[in-house]
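Engineer: turn this into a structure:
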Amino acid sequence: MPDILSIGQVAERTGLSIHTLRFYEREGILHSPVRRGAGGNRLYSEQDIEWLSLCMILRASDMPLAAIRRYTELVREGAGNEAERLALLRRHREYLINQMANLSECMDLINYKVGVYEDLIDEGAADHSCNREALPADGGPG
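Structural biologist: Predicted structure coming up:
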């Protein structure tokens, strides 16, 4: 039998808390039902770790648990539903593309504001006699 891991070992390997692992199990987003040992302890495999890694990436990319659950269900069902899996992933990819564009706009504004304040500080260091309080050079909100 392949390496069997306890819930504590899986938590250590994935960085997920034991509480989160139990939550994921309850939410039905694990690829396979968690096996139990003779004492009722949860037993995980390397395949479980790989699936959890995928789920962690999907969550980190802001995929809702309901969508991860649906994707998991589709994978469990096996061949024949690849078009639905593809559609689900394409929708999420489109969401990420939009988020990345929004974040890029945010970064542009923040970089601009950083430059404005760096210039103000550089000018202030060169002109110690300036004892006035000024609006930011860009005229925008401080």
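
Engineer: going forward, measure contacts and count neighbours with C-alpha atoms only.
Structural biologist: Noted.

Engineer: gap between the spatially most central residue of the chain and G37?
Structural biologist: The centroid of the chain falls nearest to A60 when counting by CA atoms, centre = their mean (0.8 Å). Distance, A60 to G37, by CA to CA, to the nearest Å: 31 Å.

Engineer: by contact count, what packs against the helix or strand harbouring A125?
Structural biologist: Taking DSSP states H and E as the definition, A125 sits inside helix 82-126. Using 3 or more CA pairs under 8 Å, 6 or more residues apart in numbering; DSSP states H and E, the elements in contact with helix 82-126 are helix 65-77.

Engineer: residues contacting the helix it packs on, please?
Structural biologist: The contact list for helix 65-77, computed with CA atoms under 8 Å, 6 or more residues apart in numbering, reads 27-32, 55, 58-59, 81, 84-85, 88.

Engineer: one more, so I can put them side by side:
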Amino acid sequence: MNIAEVGRQYGLSTDTLHYYERIGLIPPVTRNKSGFRDYNKLDCAWVYFIKCMRTAGIPVKVLINYVALFQKGDRTRPIRKKILIEQRELLAKRIAEMQKTLEKLDLKIANYDTTFFEYEKKLAQEEIA
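Structural biologist: Next up, the predicted model:
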């Protein structure tokens, strides 16, 4: 599969795929006889993995470390697991914060035509005491 097809399949730009390969998030992709990238199943699995991790909010710097540890083999499994646990905890905190924000927004929407609209009018007139 060429880079444009992989980009479409995973919702990533070709620039992002080039970047991920350049910084070592995905191993060097095999090239065809013409020198173009020819993504195989393993390459695509790496793209999928990195996309999932980025979607979870894991920073690129953390992923670079994780992949470097992965490449060192099984002896780094405990460290990699610790990284995943730490990142999961951070994600859980972000989700909890977002849930609170969603609840506030739902309340504002539910009360928009009454109290919230009146509050906005006061804001517009700079009448907040």
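
Engineer: follow-up on the earlier one: now do the same for the residue nearest to the centre of structure 1: its match in structure 2.
Structural biologist: Matched by TM-score structural alignment, A60 of structure 1 corresponds to T55 in structure 2.

Engineer: burial count for S61 of structure 1?
Structural biologist: 14 (other CA atoms under 10 Å).

Engineer: that one contacts I97, correct?
Structural biologist: No: using CA atoms under 8 Å, S61 of structure 1 is not in contact with I97; the gap is 10.8 Å.

Engineer: what about M63 of structure 1, which SS state?
Structural biologist: For M63 of structure 1, the assignment made with DSSP: H, G, I helix; E, B strand; the rest coil gives coil.

Engineer: excluding its backbone neighbours, what's nearest it?
Structural biologist: Nearest residue to M63 of structure 1, sequence neighbours excluded (CA to CA, 6 or more residues apart in numbering): H92, at 6.8 Å.

Engineer: please apply the same query to F36 of structure 2.
Structural biologist: N2 (7.5 Å).

Engineer: aligned partner of the one you found in structure 1?
Structural biologist: N2 of structure 2 maps onto S6 in structure 1, by TM-score structural alignment.

Engineer: residues in contact with its match?
Structural biologist: Taking CA under 8 Å, 6+ apart as the test, what S6 of structure 1 contacts is 41-44.
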